[in-house]
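1. Model the following, please.
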Amino acid sequence: MMRMAFGFLSGLVFGLGLLISGMSDPAKVLNFLDLAGTWDPSLAFVMGGATVTAFIGYQLVWRRKAPAFEASFDVPTSTRIDRPLILGAALFGTGWGIGGFCPGPAWTALPLLAPGTLVFLPAMLAGLWIGARGKSLNIFARKGATQ
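-> As a prediction, this is how the structure comes out:
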């Protein structure tokens, strides 16, 4: 129960941070990417603040023997840069650049019922479903390669 409560609280703080910083507004993101036009550097400050906060958080957490609500840390072991990673990063970046959304801000913008959000979220969910389905069917792997 505590794990769910802290998960909810963390998501709430994250969502409020997105709203307060304006990152749930796709125009702000698109203006950041428009270097030759209406460039808005505020996203760089948000990312810088997030980087510093994450760095400090990781320094504190890695001093612990285990997380607060689990027996051990669940850390990825793979360092491979493979085709699914490259494809996923390219699709994520393309969607972010076209729509001005990534998943977190898209969910926080949903109550605004903006047309872009109403198109982006179903497309994102469909993409997640297609990706999971493709991964389970192993259609993204190279022929002859083992995962």
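2. contacts, neighbours, all on C-alpha from now
-> OK.
3. how many other residues sit next to residue 19?
-> Per other CA atoms under 10 Å, the neighbour tally for residue 19 reads 15.
4. now swap in the one 10 residues further on and tell me
-> Other residues near residue 29 come to 25 when the count uses other CA under 10 Å.
5. What segments of the protein are helices?
-> In the chain, the helices defined using DSSP state H lie at 2-21, 26-33, 42-61, 83-99, 103-109, 115-137.
6. any idea of the angle the longest one forms with helix 83-99?
-> Angular relation of helix 115-137 and helix 83-99 on a 0 to 180 degree scale: 170 degrees, by axes from the mean of the first three to the mean of the last three CA atoms, to 10 degrees.
7. what helices or strands is helix 115-137 leaning on?
-> In terms of contacts (3 or more CA pairs under 8 Å, 6 or more residues apart in numbering; DSSP states H and E), helix 115-137 is packed against helix 103-109.
8. I'd like to know which elements the helix it packs on is packed against.
-> helix 2-21, helix 115-137.
9. right, and those - which one's nearest residue 95?
-> Smallest distance to residue 95 across the helices and strands packed on helix 103-109 (CA to CA): 8.7 Å, for helix 115-137.
10. this one as well, want them side by side:
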Amino acid sequence: MGEHELAKTFRYNQIKELGAKVKLGLTWTEVKGQLVEFTAHDHSHPKSSKIFSELERLTSEAIVHGYECDPSWVTRQLKEGETNLSVLCGHSERIAIAYNFVEEPDTKFIQVTKNLRVCGDCHQLTKIIAKIRQCHIIVNDANRIHHFNPNGQCSCQDHF
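-> Now for the predicted structure:
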């Protein structure tokens, strides 16, 4: 077992032993005057098939532009059939961003609010999406407000 896997297993076991409850991640976004809430891997929205198709498209575009998923942000053991990418792609902020593009494909401004801190992998992906789609994406997370610019930079200068 490599150091990364060892660290992940240690963190997972610590959480389990302490009986710590993991806070449910929620993300909200408003499109066309409608406030929508998403959880991780949320398929409850009537347009979820379109949303996840768009999310897959965004991820594929990002991979072409240099995105590589960072497995260090996966905080639990993978279930059968899961990959690090499939777990990370289910984060609620990614779903909310994809939803915005489903509702307004040429949008130049997206704003989402998340009750937890954005993970580093989602941060990296959002920078690339903002650059590819040439739009501003605001992510208000538990720690700060991130303004992802069309030049692929974030206002936090990657200090999150």
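11. After superposition, what's the TM-score here?
-> The TM-score (TM-score structural alignment, normalised by the length of structure 1) is 0.25; 67 aligned residues with a CA RMSD of 5.0 Å.
12. Counting neighbours, which bits of whichever strand or helix holds residue 12 of structure 2 end up buried?
-> Assigned by DSSP states H and E, residue 12 of structure 2 belongs to helix 3-18. Under the neighbour-count criterion of 16 or more other CA atoms under 10 Å, helix 3-18 of structure 2 has 8-9 buried.
13. Show me what secondary structure element comes after it.
-> strand 26-31.
14. same for the following helix or strand past that next one, what does it pack against?
-> Later in the chain than strand 26-31 of structure 2, the nearest helix or strand by DSSP H and E is strand 34-39. For strand 34-39 of structure 2, the packing partners by 3+ CA pairs under 8 Å, 6+ apart come out as strand 26-31, helix 92-103.
15. Identify, out of those, the most deeply packed stretch.
-> helix 92-103 (a mean of 24; mean count of other CA atoms under 10 Å).
16. neighbours around residue 7 of structure 1, how many?
-> 12.
17. For it, give its distance to residue 115 of structure 1.
-> Residue 7 of structure 1 sits 29 Å away from residue 115 of structure 1, going by CA to CA, to the nearest Å.
18. Might one say that residue 51 of structure 2 is in contact with residue 94?
-> No: Residue 51 of structure 2 lies out of contact with residue 94 (CA atoms under 8 Å); the separation is 9.8 Å.
19. Can you say which of the helices and strands packed on helix 103-109 of structure 1 is nearest to residue 31 of structure 1?
-> Short answer: helix 2-21, nearest of those by CA to CA, at 14.3 Å.
20. which helices and strands does the closest one pack with?
-> Packed next to helix 2-21 of structure 1, using 3+ CA pairs under 8 Å, 6+ apart, are helix 103-109.
21. can you do 10 Å?
-> helix 42-61, helix 103-109 (3 or more CA pairs under 10 Å, 6 or more residues apart in numbering; DSSP states H and E).
22. can you pull the contacts of residue 60 of structure 1?
-> By CA atoms under 10 Å, 6 or more residues apart in numbering, residue 60 of structure 1 lies in contact with residue 54.
23. How much space separates it from residue 54 of structure 1?
-> Going from residue 60 of structure 1 to residue 54 of structure 1 by CA to CA gives 10 Å.
24. Equivalent analysis for residue 109 of structure 1, please.
-> For residue 109 of structure 1 relative to residue 54 of structure 1 (CA to CA), the value is 24 Å.
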